[in-house]
Structure formats: structure tokens, C-alpha cells
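> no FASTA, just this:
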């Protein structure tokens, strides 16, 4: 299994505990079979552990963590389990009680097929496992189930936009509350269906089903256009929550727009604008992302779907932030998830917390797998930027390593039958090295796209001591600073040297149980054409915050903040927010830093 070593011991330990939390979800029921449950709760007055049911959607979400750290065998079992209970029309089950083998669960209870999202997410998750494991035999085994599941998606698209509908197929993002009012289709369901079409298109090509491949391609293109246009609100400058039965947009601000962004499905500029909202205090508390903005009339900090903080949604938001290179807010959310490991349910993560105070809701499940898994998914997909395609022997590595980290080690990242390890080192302010090793001689094509300090000018890039051909990018901050391709050997060393540039570090803001939200929010860090780094930040009125900046050639000018001294090679920058009458409120401020 994959393990990590960063300069932050709490993050390293949280990663290990998250793996343990996930492993404890594998259950062998003598009547039902071996599968993955959603979590564990107290027994209360009963004789068995609370909760502990099999949930299809949770399994799909959890699979991105479990596949990522290499537990292929458990995920094969989980997907086979769900396939066994697939409905005749292709729908994948939402939840199965441990007692389902002794009662008429599927016939007399309404919960088994409650949700629509489980079916497309199942397709996407199986495909994700195939991409990293290369297990073609599993695809051949589950191909009838996958085709049947995709047919369910097609059959429940009544308006021809390439996406099935909540109004026809079932629940998605929300199970109760105001977000269900007049609901036709939500952005979460749309994202999972788009990813399912992509998956079926690729898998049908492998299975030599050209008719299905072409159909999936048509559905994908139609759904891609629908998602990017129908869910965009030009006036608000962001993607919205849902489409209504009355043909309008539900413009509520929710965290759910993060799901298509995690998959990289949205226009980069528009996604970046949307992330500004997700990173702000209206969605982001100091312990994670609220499902619904605290500015909504329907907001209730104690409500299950109308304001509570969900760690799994926080993981989606962090993954989205990394996907569109908002790495400072992505790291803040990742640290919040890691810290939660050591509060409340020691070693595990709760299901849901209050939107106003750092504490779980009373009804929250104390050991929720899809909460724990989000320590892992944003780290692998986001901070490391690892995307495997083992069948095509191709690996994407697009790291966004925090500026304060001088080293990072990744051991035993599984890629097909290969094991890959990565060692990152930062030497001084202008030199980076990535040593990538693997345990066999099978060739792997590496697409390497690391982040660099803003305005850094690349001097040279060496691969095993020889000059590399690179594609530099100095104009689009939403894209990596450079891109190169090479073939991985047993040991490959990539060295990058550069001059100039500027980096920002936002110190972590530890949160204690019962605290309210008060930390600085980083909405955007954007290089400008005037050679200054623009920081859009949000802080509480009457409060002063500190960030750190580092530039090899020094800082020439700063506006909107003040330099207050030196800290281990960094400039300490003080940001003050003026006091207001009444209770403190969050305000937005622009900081400009110009390096020499």
C-alpha cells in the first residue's frame, strides 16, 4: 500500500489512519457477500454495531481513495458485490441493510434504489480502478453490468441533454430540505453522468463495441456542452447548483460544483471564478465545506443538507481547487481534513459537523468512510497530481508541492503491476529535484507538469543529467509552469533550476473543538501582467493575519499589506482588516506583491 512522508507529521499520520479507517469497512455477510460498508456507529441499545450498511454511492466515492493507495483487491470485491444486486433495468443499489438477507429488503422497503447518482458513479469508479490497476479481466467480467448501468442513464434522460435526471431517476446531491424544491437535475448528478459517458466510451473501444463507443461519444459531447453552458450563470459569475422542472436555474451556492471540477470537466476560467466562491467564508468554514452557503435564507448550521459541514464534500472541494491550481486553498482544506483525524472520533472522521461551530452534529456517524477517504483522494489526485493509465502505460505527474516543504517522499504507488516511489527535494530557493523509481523494467511514459514559483524563469531541466526538451508556460496561471515527456526507467532523476519568482505560504490555523470560523481565506493567487502577484483574500473585520512570501531576488513593492520582518528566509506580511460596527464580518481585500 502507498505511504507518504511530508514535513508535516500530522498529515503523514492522518494518511495512515485514513487507510485503516477504510480497511475497517470491508464486511463479509454470510447471506449477502463481501462488500464495503459506509461506516460504523455506536450500538446504542442493540446487539450489533450501528450503521454498517452497504452503500453504493459511498463505495464509488471511497474507491478513489482505496484505488489510489493501492487496495485493488478490496475494490474488486466491492464492485462485484454491487453488481450482484443490480436491478434489471441497470440501476445500481443505493443502500443494503445487513439484514437484507433475512427480510424482503428490495421488495418492501424504499431505500435500496433511492438514488440516481449511484449508477453513473459506479461506472466511473470501475473505470478509475481499471486505469490504475490495468485489470482487463475485471472489465470483461463486469461488462454486462456496466452496459446495463449505462443504459439506465440513457433511459432516464428525457430531455436529450446527455444527462439523466433526478426528477426521473432519483436523488443525487441532496436527500431533504430546500435543495430538493422543483428539482430536475443537479450538478453532481450531471458530473457523474458525464464521467460515466467518458468511461463507457473508453471501455467500449477496448471491448470492441464500436456502436456503444460512438453512442457514448455523442452522449459525452452533448453532456459536456450541457454541463458547461446550462449550469453557468453569467450574472453570478459561477456555476450553479441545479436545473429546475420549470426550466430555470437554482442559483443556490453549494459545494457541489466541486464534483465536476474534480473530474476536470469545466471551463478553466469559469471554474476558477467558481472556486473563489467555494474557498470563501460563505462555503468554507475552518473545518471544511458547508453543503449550502451560510448566506442563504434556507441555511441552518445544524441541518443535514442545508448547512452542515461534510468532510467528503470538503475533499471534493480540495480536489477541485488543486485541479484548477488554487493550491493554497486546496492545502488549507487538506490540512483541515487531516486535523480532524485527531479530534472527535480518534483515528476516524465523523459524517457531518455543524456549519457554525467545530463539532459533529449529534446524529453524525462517528466513523464515516467517505469522510476519512478524503484525507487521501485530494492528496493523491491534487497535491501530487497523479493520474494513472496503466493499460496505456502512461502516468501523469503534476505536483503542486507547498512552498514550505523542502522534501516529500511517496512509496509504493501501484501502477498496474509496477510499484513507483517518488522523492522530491528542494535545494535553496531555485532548484528542485524529483527522483522517480520503480521496481521493474516495463516502460512507462511520464507526462510531468510541476508547479513553479510565479514569474520564475527556467534555466534548465535535466533528465538523468541530460538537457530535456520542455514546453514552458509563462502566460496562463491556470496551467502548469512547464510540461515534458519522458520514459521512466528503474530510476529517473529530473532536476529543475530557475531564477527569480515568488512564493506564498499561508500558515496553518489550528482549530479547537467549539471554535467559530475566523481564519484567512485565500480566494485566488494570480500573477498579473504587471509582474506583480495579486492575492485576493478574505478576513474578519478588526482582525490581523500573517502570510509569508519568499523571492530569491527580494520584494520590491507591496500594496494592501505591510512587511513586518523576516522569518527563516521568508518575509512576514501583515494583513489588517478594518473594524466594523457590530459583529465581525468577512471582508475581501486585494494584496499586490512585486518581486525584484
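Perfect, I can see it now. All of these numbers come straight from a predicted model, not from anything done at the bench. Numbering: from 1, shown residues only.
> rest of the way, CA atoms for contacts and neighbours
OK.
> wait, what's in contact with residue 66?
Residue 66 sits next to 19, 22, 72, 75, 373 when contact means CA atoms under 8 Å, 6 or more residues apart in numbering.
> Just the element for the spatially most central residue of the chain, please.
Among the residues of the chain, residue 319 comes closest to the average C-alpha position under CA atoms, centre = their mean, at 2.6 Å. In the assignment (DSSP states H and E), residue 319 maps to helix 311-323.
> for that helix, packing partners?
Secondary-structure packing of helix 311-323 (3 or more CA pairs under 8 Å, 6 or more residues apart in numbering; DSSP states H and E): helix 258-262, helix 268-279, strand 288-289, helix 327-339, helix 369-372.
> Swap in 6 Å and give it another go.
helix 258-262, helix 327-339, helix 369-372 (3 or more CA pairs under 6 Å, 6 or more residues apart in numbering; DSSP states H and E).
> Residue 482: which of these is closest?
With CA to CA as the measure, helix 327-339 is the member of the helices and strands packed on helix 311-323 nearest residue 482 (16.6 Å).
> elements contacting that closest one?
helix 311-323.
> Contacts for the helix it packs on, please.
258-259, 261-262, 288-289, 330, 333, 370-371, 374, 378, 382 (CA atoms under 6 Å, 6 or more residues apart in numbering).
> And here is the other one:
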């Protein structure tokens, strides 16, 4: 594995990315700094002792919200005779506090100048990502006797960083300093607070009462303990399974995000560092993965997305009535409509997936009240599928961006510019329709029919939805099947020509149920075949395709979330052994990442690399990668709600030994599931 180059701690939408010394020196190409709500509130935070920079002996990122750095002055050659050591302890809970401890190991007293250089460029995260920092507002600095205030204003948009020290300090425009005297074996301690202010019209703080306000370490510890206690317990013969599960739960806790103006409710943010905000698709898919373990996330996600459902036609934001948002941002470029994310609706899969999650949540929780509460939002989402998403008139969901400046070209989950192509590698024209989205639409109609019949007292609507779903399935299996390959095309172009390449999207088709039963075995064999399955997971694009690249973002890399849905799809069609093969690969890969699966990793064959190769810019932690081990546990244990009860039908590989999942929540109360590995994957392979 490549070495770690920075330390990351986070709490919801607030995070710090620093060097392994704890210093922050922002660069154009990397999101280093202290961020909150899409703004960098510290771009420089450098500690020196007597003018010397510090070098790390070691560091610990103790929990997602805290880190500790052990340092000495000067370069590494001074380690042996170091007479001073410095400990930096950092806790983030909305804002952050840093505690300094300076220890004198010398036999004589020392006089020290302790200085922290501080600066804030107030860069919008989009500016950092695009490496374009062209601020149009005014910076200001206020040096006060007991604090340093760094600020930026542009019209009614104001952001401030307020720095204060427990021990008296000398503040100036570039930071603050202390002069201290230490006797032999004496130590000096200080606590530094860095608070943020997000001010709107009239100087009003926009985040009053929300989770982004400062939380102290005891509150953070208690919150995490409660989160872990409420989730099921996973025990296994092999520690890496339990450790990966616990790591996933902790990372999910870290990624909980509270949107502004929605009462402090939380849903999963997509991932650190670029996507610490609300994403419709990512939040929904993460909730589907984690439903048996953290069901409350699904309830709040559904309510929040319903509250922000599209109501009008807006080309800038690509909003339609009934459409579920893609992404919400709070930075300067959004405030001044230089970006459309307030919110931006350029996603074609979040809307059908919203309906899918509502039904799946009810099947697990028994929460009929929420299904009734969100009936109209569901109906509007289904109307969007039929009335606004079919841009070509063929009964499929298509996409073509209307915001030609900053909108997304590809509005499916594989949203990079070159992810959709023909077999010869050329890119198709727009509009485009990708296969997995049609599966989501089919599943949404089938599930909505159940809700209409059982909870909305509308059997006629249920019958209509079932007829539409059946027609979609028949049409899809005719138009998308690549007969000479034995799989479904990745996409169609507006003339109906197939993008006839083999991709991981076929696994999502199994999960949705749109695959004809007589074709399912061919699809299953592709998913575990050498072209798609690397030994660690399912490649996004099959080896041998023109655009295949093992470290291509959507053209050959392995995405753990993607593989987890492929496994779930295999299990749905009865291919439990094949599901176990790819689940085992991902869980093995997790060992090499200390239980924290990244957004993506290389699609190289397992026998070639012997370990999963890190993708250079992958988010970590990332919500739906964090959810992948939980969904794979559900899949291998065969956990399914069935007529108000929890059904358990385990199919585990021999090497996994015994696994038990205790206190699984649902409308059955709490139940336990036990399994022992009995599948010989070597024989299956």
C-alpha cells in the first residue's frame, strides 16, 4: 500500500486535513485545511518552536473526531538528542480545539518562543477542486487583545474564523505567539479554540442550533457510544470481519450530516474530502446497504429528500417537478449562482431509488406511517419517471444536461465524462439511457404497487403500476440484450443503438429484478468471470474492452459499493455461491485498508498484485464504501424481512468460520442470526 500523506478527522460537514505533523499548508491541488460547509476556514496552521519547524515521531488518529501528533523540533537528524518534545491533540466537533503540551527533557531551564502562523483563504470547495482561487470579495483581519478574527465578505455572504488561546498570547495579523520558560522536566500546556462563523443577511449565524456548532469530546464520545450500542453486534471467528464491521459503523457515525434549516436531522454525507454534503443517490444507496444495522438513517434521509423534492422547471438547477436532488452545497460559488447546487437535480437515478428505499424501509421497520406521510412525494417521483425523464419517447429514463456550463454530462452513478461508450471506444451522443436506471425504475414501480395496494388504499393505481412494470421489463429485455455476448448493454443512444460493452451495471440489473430468469445465469457467470471479477471485486468495466483501464475511475477500477450491489443481485436470483465469491473478495480487500474500504481501488488481477492497489484520489471514508461490508453481511447471511419476520438463510465461505449478528432491529423487535462457513470457494471457482 502507498504511504499515508495526511491525517483526516471529521464530524459531519466539518473536517480537517493536515500533514502528519498537524500542520496545514494549503496547496491548489489538494483539499488541505479546516473546512466547514464547503468553505476552507484555515488554509495555514503551522506550529514552530524557536523558529524551527517540527518533525513527527508518530501520530494517532484516535477516533474519527480526534488525532494526536508526537513531535520534536528540527529535522529528523536531531531525533536522538532532542531535548524537547511536543504533543498536539486535536478534537473536531463542529469547530475544533487543539491542545499543546511542550515537555522539557533537558537538565537545564529553557526559554521558548511558541508560535502558530494562521491564515484563511476562505476557498470554496469547488475552487479547491478546480484549482481556481479567484476571490471576488474582501478579506479582513481583526487583531483583538484576546483573539484573532480572520474574515471574508462578499455582499451578504460572510465567513469568519475566530482563534483564541486559553493561555495569554500575543496576536498579530499572521497568527499568535507565546514566550515561555520551562525548568528541567517541566511541561507547559495550552488549549487553542478555532471557531467558525457562517453569516448571512444582517450578520445572522446560519447554523444556530445545528450539529455543526461546537461539541466537546465527552459529548462526541457519548454520541459514538450510543450509536454503536444501538447497532447490532457482529462477532466472528476471524477478527477482521468484526473489525471491518466496527470500522464501518464508526465511519458512518462520522459521515452523518445535518443539512441547514432541516431541524438537525442527519443523513449520510457522501465522502471525505470532496463530498461532505448531501447527495441523493449516495445517501439512498448507503441507506439501502445499512438498513438492517442503522435504520434511523433511512427514515431521516427519506424525509429530508422529500422536503427538497423538485417543484418547478429550472434549467440552471436541472430541476423538474417530482425529481429528487443530486447534490446540495453551501459555499460562496453556490450562494452567487456560479454553481447550481442549491440544490442541483442532475441525477436520473435518485428519483426511482427514493421510491425503492421507502418500500425497503417499511419492509424492515414496519413503519406504515412514513409510507402514508410520503405518498404524494412517491406519486410525484413516479410521475417524473413517466412524464419528464423519457426524453426520447421510448419508455425509458434518459438524460441530457440542460445546464451546459456546470451541469453533469453523465447523470448516472458512473458520472465521469468517458464512462459511457460503444464497444469501439467512441462516446455516444445525447440523450443517453443507462441500463441500471431502467432496472431502478422497474423496481420502483413494483414496490410502489405494493405500497399503493397495502397502504394507500388505491388498488387501481397498484394494477396500473404493475402493468407498466411488466411492459418495461419485456421492452428492456428485448432492446438491451447483447445476444452474442450474453449480457445487457451498458446504455442506449437516442437512435436505440447499444453501447454493447460488458460492465458491472449488469449486477444492478439483477438486484432490481428486471432480468429475465432464463438469462440470469449468463449474467451471473459474467460477474464472477475473469473479465469482470478481479479476485478482489467486480470491475466497473470488463478487461478487454477498448476503454478498460484497471485504474480508470469508472472504466476498470473496483468500487466496493458497486460490488456489494452485484452480490445482492446475485443472491436475489438464487446465485448464493457466486455472491459469496465476490463478497469474500471485498472483505479480504478490507484487511489491506485497516477495515476502511476506499471509494475505489485498482482492478488489477489479484494474482498479479497480491494486494489491492489504491486508487490515487479515492475518497476515504466514503459512505457507500462504508456501507458495503454491512450489505455483504446481509447478503451472505441471507437476511430478509418476510411477512413481518426476519428470514435467515446463510451461505458463507468455509474460511469465514462462524459469524453471529445479534440484536437485528425490525418490526419483529430484535433478533439474532447465526451462520457458519460451508461453501468451498475453490471448488466453485
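On my side now, so go ahead. From a predicted model like this one, the values you see are computed outputs, not experimental measurements.
> circling back: what residue in the second structure is paired with the residue nearest to the centre of the first structure?
Alignment note (TM-score structural alignment): residue 319 of the first structure maps to residue 568 of the second structure.
> Kindly report the same for residue 232 of the first structure.
Under TM-score structural alignment, residue 232 of the first structure pairs with residue 481 in the second structure.
> One more: residue 192 of the first structure?
That one, residue 192 of the first structure, aligns with residue 440 by TM-score structural alignment.
> Not counting sequence-adjacent ones, nearest residue to the counterpart of residue 521 of the second structure in the first structure?
Under the alignment (TM-score structural alignment), residue 521 of the second structure maps onto residue 272 of the first structure. Among residues not flanking residue 272 of the first structure along the chain, residue 324 sits closest, at 6.4 Å (CA to CA, 6 or more residues apart in numbering).
> What separation do you get for the one you found and residue 485 of the first structure?
Distance of residue 324 of the first structure to residue 485 of the first structure, computed by CA to CA, to the nearest Å: 21 Å.
> So if I had to pick from these two, which one is more boxed in?
Of the pair residue 324 of the first structure and residue 485, residue 324 is the one with more neighbours under other CA atoms under 10 Å, namely 24 against 16.
> what comes up buried for the helix or strand encompassing residue 22 of the first structure?
Taking DSSP H and E as the criterion, residue 22 of the first structure maps to helix 9-23. For helix 9-23 of the first structure, burial by neighbour count (16 or more other CA atoms under 10 Å) applies to 11-22.
> Checking my notes, residue 458 of the first structure in a helix, right?
No: assessed with DSSP: H, G, I helix; E, B strand; the rest coil, residue 458 of the first structure is strand; it does not lie in a helix.
> what does it align to in the second structure?
Using TM-score structural alignment, residue 458 of the first structure pairs with nothing in the second structure.
> now swap in residue 103 of the first structure and tell me
Checking TM-score structural alignment: residue 103 of the first structure goes with residue 335.
> What number of residues are in the vicinity of that match?
Applying other CA under 10 Å, I find that residue 335 of the second structure has 15 neighbouring residues.
> can you pull the contacts of it?
Contacts of residue 335 of the second structure by CA under 6 Å, 6+ apart: none found.
> same thing but at 10 Å, please
With contact set as CA atoms under 10 Å, 6 or more residues apart in numbering, residue 335 of the second structure has these partners: 156-157, 329, 341-342.
> same thing with residue 594 of the second structure?
240, 243-244, 247.
> Kindly report the same for residue 70 of the second structure.
Counted by CA under 10 Å, 6+ apart, residue 70 of the second structure has contacts 20-22, 54-60, 85-89, 101.
> Where does it fall, secondary structure wise?
Going by DSSP H and E, residue 70 of the second structure is part of strand 66-73.
> Could you list the buried residues of that strand?
For strand 66-73 of the second structure, by 16+ other CA under 10 Å, it's 66-73.
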